[in-house]
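Just the structure for this:
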Amino acid sequence: MTEDERSTHGGEIGPTERLAMNRTGSFDWDLDTGTIDVDDAGLLVFGVAADGFDGRPATLVRGLDPEERARLDAVIRRAITSGESSYTAHVRLERADGTPQWTHVQARILRRDGRMAYRIVGIVRDATAEVTHSAFLQELEKRREVQTTIVERTTHALSRAVTVDDVTAALTGPGGLARLGAEGLALGLVENDSLNIIALSGESLDVFDDFRIRRLDQGLPMAETVLSGRPRFVPSFSSLGRDYPELAPYVNRMPFKSACYLPLIAQARKLGGLALFYRRRSSFSADERNLLLGLAAIVSQSLQRAILFDEERELATGLQATMLPRRIPTITGGEIAVRYHAAWSGRQVGGDWYDVIPLPRGRVGIVVGDVQGHDTHAAAIMGQLRIALRAYAGEGHAPSTVLARASRFLAELDTNRFATCTYAQVDLAGGTVRGVRAGHLGPLIRHTDGRVGRPKLRGGLPLGLATVFEDEEFPETRLDLVPGETLVLCTDGLVEQPGTDIEAGLAALAEAVGSGPPQAEALADHLSEQLWERWGSGDDVALLVLRRSPDPGTPRAPRIHQYIHQADPQGLSDARAAVGQALVDWGMPELSDDAELLTGELLVNVLLHTEGGAVLTLEVLPEPVRRVRLSVQDRSSAWPRRRTPGEAATSGRGLLMMDALASRWGVEPRGEGKAVWCEIGPSPAAGPAS
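Just a heads-up that it's a prediction; the model follows:
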């Protein structure tokens, strides 16, 4: 007796019954006759009635979609023709009630002599449960990957946010909504008794501009979320109009299907609320709700840090502002612009400062300095040192004396801090600048033709250290500002770029000064934008720009000024070219050759026989006869003298040339030096004038 017969007679369940109960059947397909024998369990799997089955394979698979039937035929045909001994396939068919069913076919191919297939035997089973479960797991894993990506990207973007503006930029900037998996966003912060919407992102959300600032106790979804501290998930966006009549006119104008309102809470402090809007989502699963609550926690922590930073920075910059001059005095003969930029480092304020000091005899003192350190102690020392230096300067002392006394003052404070600074006394009437340095950066001068120079300003030790090492020598250097030239002083925060040599920063500063606008205020803004903001605002910056008023003369009597440095070999050539071009522009080209020649002679005499540079002035004298006047001013009191050069002499002919080309020439005392001048015009030549 077989096992099946024993199970039937004895009431036991045999293998056949077990297969049937598991919706698993068998088949035997005779390829020679084209008929297939399928047991009742197999027919049940394919949804074919036993009394209506004619033994044809086509009848067995009539429940399959044409695409599924073609896919199964392709699997069988490939297995037979390729010589394989078995095949498996999952096919999808539709049950009588319309629900889908997945059927798993597993078969073995029998061949004659190992080549010609003549019979296929196998089993079929209902695999709907396992396939569905596998698809569910795959979908679940996919959702989890999406959620992990959302959290990782949002956390990474917010980790670099320092200020509240940085947080809003991370949420609403490029890729912000995609990181959050939403199509719209609104961010509100609690300020006193109001809820202020500080960021909106997404199509058509500008309709919420009417709700930018509202009292916290008003009946709106974000306000209620903030007050209750509980999230609100809205699967049907249209329901907002029913629950909040004030929103009804706006809801239909927005293309969203759902929304969620999340409270932003950090350390029991209600910071605000975050609203996310969705176009396609119409439900929120438990996992999705947990994800959104996690996102709200991440945003809350970032906002808490940013708010604290902004508060600390406001306190620090306020403290720094009280240490700096409240106003800059107006000056005659020029314009001054100052800027102070605090580093983005919370309370870590620095000791950078600037000052403009009225001095006796119409002069003005300018100073830019930096106390060692970045803390409130450095700022406090800076305030004391600035006031002391201002007092010493106001007493009329020479620049070297001012810094020597300031160094003594700082040393007596016993703070173990030193300070660097550059201080200059400026006479805008004559253009004289007397400058001293104490371990600080030297100034830059922008000339009227746009060139930028870095004059060598001699210097001493930093303030405080100079007294400790008993070396309070601060040698003065004289500079000359011609009308229209600009002097630029700054602290190292404007030229020190992280990872770059300071010389590269100074070169960039010189380029920015030369390419900027000529006006002092506009140039100060230009330097801030080009350098401080571009380099990351990592250090405090004090900046002072002083421009001597230009002196263009009048349309009938135009005038230019140019300073030629003694150590600038190109300056002589540039000055001659400027004179020639100016006369062409003024409609006097016939005088340009003689003027250029005389310019060279006057400047060579100064640069060879005096110490320091010279100021060249070219002007037109309209009355009584229109003529050109050249003047070269230097700091030497020695007057030129006429000589009779020999045939082989290489010098001594300058005054003879002036006699020949100029209608008049002469020498005039000018303060500590003199000015040699000559006139070119239609009147006959003459000797030196008194």
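
Only C-alpha atoms from now on, for both contacts and neighbour counts.
Will do.

how near is the closest residue to residue 219 other than its chain neighbours to residue 136?
Of all residues not flanking residue 219 in the chain, residue 244 sits nearest, at 7.1 Å (C-alpha to C-alpha, 6 or more residues apart in numbering). Computed as C-alpha to C-alpha, to the nearest Å, the residue 244 to residue 136 distance reads 38 Å.

which residues touch the closest residue to residue 374 other than its chain neighbours?
Leaving aside its chain neighbours, residue 374 sits nearest to residue 350 (4.1 Å; criterion: C-alpha to C-alpha, 6+ apart). Residues counted as contacts of residue 350 (C-alpha atoms under 8 Å, 6 or more residues apart in numbering) are 342-343, 370-376, 378-379, 539-540.

In PyMOL, how would I select the buried members of these?
The command below creates a PyMOL selection of those among the contacts of residue 350 that count as buried (16 or more other C-alpha atoms under 10 Å):
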select buried, resi 342+343+370+371+372+373+374+376+378+379+539+540
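
Report how many residues lie close to the residue nearest to residue 219.
Residue 244 has 12 neighbours, counted by other C-alpha atoms under 10 Å.

got a list of what it touches?
Shown in contact with residue 244 (C-alpha under 8 Å, 6+ apart): 219-221.

Please apply the same query to residue 628.
If you count contacts by C-alpha under 8 Å, 6+ apart, residue 628 has them with 618-621, 679-681.

how about a cut-off of 7 Å?
By C-alpha atoms under 7 Å, 6 or more residues apart in numbering, the contact list for residue 628 reads 619-621, 679-681.

which two from these end up farthest apart in space?
Between all members of the contacts of residue 628, the longest pairwise span (C-alpha to C-alpha) is found for 619 and 681 and amounts to 12.1 Å.

quick one: which of those two has more around it?
The neighbour comparison of residue 619 against residue 681 (other C-alpha under 10 Å) goes to residue 619, with 22 against 18.

Sort out which of the contacts of residue 628 are in strands and list them.
Taking DSSP state E, the ones among the contacts of residue 628 that sit in strands are 619-621, 679-680.

Could you tell me which residues within stretch 332-352 count as buried?
Counting neighbours by 16+ other C-alpha under 10 Å, one finds that the buried residues in stretch 332-352 are 333-352.

Second chain to compare with the first, below:
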Amino acid sequence: MVDRGASDLSLPDDWPAHPAPILALNRMGSWDWDLDSGAMHLDAMAYELFDMEPHEFDGRPATLATRVPSGDAHRLDARVAQALKSGGVLYGAYFRVRRRDGTLRWTRTQAYISRDATGRPRRIVGIVRDATHELSDSTVRRERTAQDAGRRRRTSVAQVATAALAHARTVKEVIDVLKDTQSLTHLGVTSLVMGLVEAGRIKLVAEGPSGSFVPGTRVTRVEEPYPMGEVVRTLAPRFIESPEDFAESYPVLWPHITDLGITSAAYLPLIAQARPIGALGLLYHDKYGFTEEERDVLVTLGSSIAQSLQRAMFYEQDKDLAEGLQQAMLPRTIPTVPGADIAVRYRAASIGRDIGGDWYDVIPLPGGRVGAVIGDVQGHDTHAAAVMGQLRIVLRAYAAEGHHPATVMARASVFLHELDTDRFATCLYAEVDLSTGVVQFVRAGHLDPLVRMVDGTCRRVPVDGGLPLGLSAEFGRLDYPVGTLELDPGQTLLLCTDGLVEQPGADLDDGLQALTTLVGAGSRDLRRLADELCQAADDWSAEDDVALLLLRRRGTGAPQSGGRLRQHVEPGDPGALTGARHMIRAAVRAWGAGERADDIALVADELITNALVHTEGAAVVTLRVITGADRRLRVEVEDASSALPRRRDAGDAGVSGRGLLLVDRLVDAWGVEARGTGKCVWCEFTVPPRR
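Okay, here's the model as predicted:
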């Protein structure tokens, strides 16, 4: 064998061969992508694999991507971006090419990334080949199965989010659903922004996570060059598929978010009834591009969000209107009442339209007295609130005119019955004489009051009641019994509606007992106690409004004179007569006239009995204190008869005719006054000054 040596080799001028022919023999094409200029070069075999003529390609990768299905293109873009970001030099991927006849062909690309000394990628060269026979049917099935699983996951997440949005009543609840880690984050979203359109501006109402807010974007004009403004103007979604796309499309915004690591974003117009009400931005890390399916899911989700937002906005507008109406119907301020501390609260229901017919009122009355009202009009809507407002004003007017508590309630019932409404109302009216502590109650189908003692114990005060307002007039049962109670200094009277008592799964008596225990263990401070009671109603998820009135009689500073009590006594009503006697004795003791209590009670009973026996109507009993040179307790009994009483000689065996003689002997002064169509028999007792 002859050794020719290296010097004897004779090589052709075009040796070694250009790689293109060699690749072509293996059905491979090559490509070269300059990252600085963005230009891409394809060889002849690559054109053939992409089923493209050289004149159809302008050297831009985006043009080549038109031959690739969007899902495959986005997946390939993500693979390239990951390789560039990770610092690697090699990558490969399978993808499909759509040929001119519409059929798809599997291909495989492998590439090398060339970087400079700093590690910055400058150039990518690679090959592309036909992979139709390389991929087995099982591989294709696995690819399809993975795609189906991703599709089901995205659809499931959208369905879960849509279901959650269906229960959101307020804008805040809608935002909470969107920021829930179990919803949008499963779509790969890493942060979001949402704005609502208000008067040509977009007001940001949500952003997350913390630290993702871009200064200066809290309120922007719709015409400003921001993506949210664009989707509001065009009513079309905007999908930003790469950082380069973001930087090129929104050069004003991009420099402020480069540190957030955003690689793509989806901005969706929130459209309801063909009108933009806001915009939602979903931002992604490590994601490039969106498949058609992903776009469809996000657009559908955006529609659900828009519908939920509009519903929430309507609800809040309705709620604001309802609350405004409610507040307008309730007293704007509670008057300062000498001799008493008062706290009131109104808490709207946790469900519904947050408005109802519950109310409270405090009515200053002459003679050191005060009227306390609690009531509830049937229903939970604006009509109930409107009826409540009218009823509150009427009841207040009747009380301020000086009518007896039973008369106040009866007239209010007639008024409600004559209104053009089918509503009825429950009510409790308490007239408190702060100088004596005597409380007169009238109850129309309402809860009994509670009294908290000075030592903190609490008890329920049973009060005989009549039918609810409106119903008593309809059925002609306008007689309301009057209950009395003596409220000592330091004791607290509690009036409330059933929203403070009704608890899920418990009857009314159990609720009252629970409230009694709660009041007894509550704060000594009246306003703090009111807050605690309302908080308790919130804790057991009360489904009705709560109106609450607390009145504590002070130990000092109460008026010492001018006390006045009044009560109607109907003929044939033993209970009314008993109540009047109880009221008289309680008032006499409270006014410091206990030593003359028997005389006063006996004389008052005689005058009341005379009025009931010798006239055809009711007797009206009034007690009051008169101060001057001395201190006197005055008893007045009014009736509708103009016939004056006469002294008569009863004789030795007579059982009548001794009444006025008894009155004359026991009182310090008495007389008769004409009162319109009737008369008033009065008497006065001198009582010692109060110590």
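
coming back round to it: counterpart of the residue nearest to residue 219 of structure 1 in structure 2?
The pairwise alignment with structure 2 assigns residue 244 of structure 1 to residue 250, based on TM-score structural alignment.

that older thread, nearest to residue 320 of structure 1 among the ones in strands among the contacts of residue 628 of structure 1?
Ranking these by separation from residue 320 of structure 1, with C-alpha to C-alpha as the measure, puts residue 619 on top at 47.1 Å.

Can you verify my assumption that that closest one contacts residue 627?
No: under the criterion of C-alpha atoms under 7 Å, residue 619 of structure 1 makes no contact with residue 627, lying 8.6 Å away.

What number of residues are in the vicinity of residue 605 of structure 1?
One way to gauge burial is a neighbour count; for residue 605 of structure 1, by other C-alpha under 10 Å, it gives 16.

Oh, that last question was meant for residue 592 of structure 2, not what I typed.
Other residues near residue 592 of structure 2 number 16, with proximity taken as other C-alpha under 10 Å.

just the one 5 residues further on next, same as before
As a burial measure, residue 597 of structure 2 scores 16 neighbours (other C-alpha under 10 Å).

repeat for residue 397 of structure 2
Counted with other C-alpha under 10 Å, the burial measure for residue 397 of structure 2 works out to 15 neighbours.

That one corresponds to which position in structure 1?
Here residue 397 of structure 2 is matched to residue 391 in structure 1, going by TM-score structural alignment.

The helix or strand its match falls within vs structure 2, average offset?
Using DSSP states H and E, the element containing residue 391 of structure 1 is helix 376-394. Mean deviation of helix 376-394 of structure 1 relative to structure 2 after superposition (mean C-alpha distance after the TM-score superposition for structure 1): 1.8 Å.

which other helices and strands contact that helix?
Using 3 or more C-alpha pairs under 7 Å, 6 or more residues apart in numbering; DSSP states H and E as the contact definition, the elements that helix 376-394 of structure 1 packs against are strand 351-358, helix 399-412.

what does it contact?
Under C-alpha under 7 Å, 6+ apart, the answer for helix 376-394 of structure 1 is 320, 323, 348-351, 357-359, 371-372, 402, 406, 410.

Next, the equivalent of residue 208 of structure 1 over in structure 2: secondary structure please.
Structural correspondence for residue 208 of structure 1 with respect to structure 2 (TM-score structural alignment): residue 214. Secondary structure assignment for residue 214 of structure 2 (DSSP: H, G, I helix; E, B strand; the rest coil): coil.

Around residue 214 of structure 2, how many other residues sit close by?
Residue 214 of structure 2: 11 surrounding residues under other C-alpha under 10 Å.

likewise residue 288 of structure 2?
If you count neighbours by other C-alpha under 10 Å, residue 288 of structure 2 ends up with 25.

got the contact list for it?
With contacts defined as C-alpha under 7 Å, 6+ apart, the neighbours of residue 288 of structure 2 are 74, 77-78, 241-242, 263-264.

which of those residues still touch in structure 1?
Mapped onto structure 1 and checked by both residues aligned by TM-score structural alignment, their matches' C-alpha atoms under 7 Å, the contacts of residue 288 of structure 2 keep the contacts 241-242, 263-264.

Name the nearest residue to the equivalent of residue 496 of structure 2 over in structure 1, ignoring sequence neighbours.
Per TM-score structural alignment, the equivalent position to residue 496 of structure 2 in structure 1 is residue 490. Leaving aside its chain neighbours, residue 490 of structure 1 sits nearest to residue 543 (4.4 Å; criterion: C-alpha to C-alpha, 6+ apart).

which residue lines up with that neighbour in structure 2?
Under the alignment defined by TM-score structural alignment, residue 543 of structure 1 is paired with residue 548 of structure 2.

Same check on residue 163 of structure 1?
By TM-score structural alignment, residue 163 of structure 1 lines up with residue 170.

Equivalent analysis for residue 480 of structure 1, please.
Per TM-score structural alignment, the equivalent position to residue 480 of structure 1 in structure 2 is residue 486.

Is it correct that that match is in contact with residue 438?
Yes: taking C-alpha under 7 Å as the definition, residue 486 of structure 2 is a contact partner of residue 438 at 4.4 Å.

And those two? Which one has more around it.
Taking other C-alpha under 10 Å, residue 486 of structure 2 and residue 438 do not tie; residue 438 has more neighbours (27 against 19).

Touching, that one and residue 587? I think so.
Yes: here residue 438 of structure 2 lies in contact with residue 587, judged by C-alpha under 7 Å, at a distance of 6.2 Å.

picking up where we left off before, I'd like the contacts of helix 376-394 of structure 1 as JSON lines, with distance to residue 419 of structure 1 appended.
What follows is the contacts of helix 376-394 of structure 1, written out as JSON lines (distance: C-alpha to C-alpha, whole Å):
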{"residue": "320", "distance to residue 419 of structure 1": "16"}
{"residue": "323", "distance to residue 419 of structure 1": "16"}
{"residue": "348", "distance to residue 419 of structure 1": "17"}
{"residue": "349", "distance to residue 419 of structure 1": "15"}
{"residue": "350", "distance to residue 419 of structure 1": "11"}
{"residue": "351", "distance to residue 419 of structure 1": "9"}
{"residue": "357", "distance to residue 419 of structure 1": "19"}
{"residue": "358", "distance to residue 419 of structure 1": "23"}
{"residue": "359", "distance to residue 419 of structure 1": "23"}
{"residue": "371", "distance to residue 419 of structure 1": "4"}
{"residue": "372", "distance to residue 419 of structure 1": "6"}
{"residue": "402", "distance to residue 419 of structure 1": "14"}
{"residue": "406", "distance to residue 419 of structure 1": "10"}
{"residue": "410", "distance to residue 419 of structure 1": "8"}
